[in-house]
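>>> heads up, no residue letters with this:
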């Protein structure tokens, strides 16, 4: 369920709000054990996603590193190469 949570720090360009929200959604889904909450829990579910996304943006804004920014295309190519080695074809 959490395969979609990707590292978001130190990229050029920086992570978008959509990427941060997608990671927050995956986190809340993992913690709650559901992909779609019941009507009784829907408000709490969406509030948690919004709050976690907000806090994550603050974390990323304050994150300091001396490493050079990573390139999204290069990182995606590395991930594809690892997947090909792992799964073949």
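Structure's in. What do you need? These figures come from a predicted structure and were not determined experimentally. Numbering: from 1, shown residues only.
>>> going forward, measure contacts and count neighbours with C-alpha atoms only.
OK.
>>> now do the helices in the protein.
Remark: helices assigned in the chain by DSSP state H are 17-32, 42-62, 72-87.
>>> can you give me the buried ones in the longest one?
This means helix 42-62. Using 16 or more other Cα atoms under 10 Å as the test for burial, helix 42-62 gives 45, 48, 49, 50, 52, 53, 56, 57.
>>> surely the first one and residue 27 touch.
No: counting by Cα atoms under 8 Å, residue 27 is not a contact partner of residue 45; they are 10.9 Å apart.
>>> what distance do you get for the spatially most central residue of the chain to residue 60?
Geometric centre of the chain, nearest residue: residue 23, 2.9 Å, by Cα atoms, centre = their mean. The gap separating residue 23 from residue 60 is 13 Å, by Cα to Cα, to the nearest Å.
>>> got another one to weigh against that:
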């Protein structure tokens, strides 16, 4: 999730999300040389769409704190996967 954080999502976070999406859709973590240009173009397009979306969303909720949300995610992972997830975080 990238919406409604203080400070706002960085370009690196938006890019990481775009790469994750394109990898998921394409079914590959690293495109072949023949598909690299299409992969990179898709990442740029998803980044632009994501940035536009984040800039357009409106909320009345107070911004989330990154550290608090990270702690919640770590606790959920520990509950879901046991202590090994908490130990690796």
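Thanks, I have it. Note that this is a predicted model, so its numbers are computed, not measured.
>>> before we move on, back to that, the helices of the first structure: which one's closest to residue 7 of the first structure?
helix 17-32 (9.1 Å; Cα to Cα).
>>> now do the closest one against helix 42-62, angle only.
130 degrees (axes from the mean of the first three to the mean of the last three Cα atoms, to 10 degrees).
>>> against the second structure, where does helix 17-32 of the first structure fall?
Counting by TM-score structural alignment, helix 17-32 of the first structure pairs with residues 11-26 of the second structure.
>>> the matching stretch against the first structure, how far on average?
Between stretch 11-26 of the second structure and the corresponding residues of the first structure, superposition yields a mean separation of 0.3 Å, by mean Cα distance after the TM-score superposition for the first structure.
>>> please convert the helices of the first structure to a markdown table, extending it with distance to residue 10 of the first structure.
What follows is the helices of the first structure, written out as a markdown table (distance: least, Cα to Cα, whole Å):
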| stretch | distance to residue 10 of the first structure |
| --- | --- |
| helix 17-32 | 13 |
| helix 42-62 | 8 |
| helix 72-87 | 10 |
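>>> quick one, which of the ones you listed is nearest to residue 11 of the first structure?
helix 72-87 (6.9 Å).
>>> pull out the buried positions in that closest one.
Buried-residue list, helix 72-87 of the first structure, by 16+ other Cα under 10 Å: empty.
>>> and residue 60 of the first structure, what's its match in the second structure?
With TM-score structural alignment as the criterion, residue 60 of the first structure matches residue 54.
>>> from memory its match sits against residue 1, does it?
No: at 10.5 Å, residue 54 of the second structure and residue 1 do not qualify as touching, with contact defined as Cα under 8 Å.
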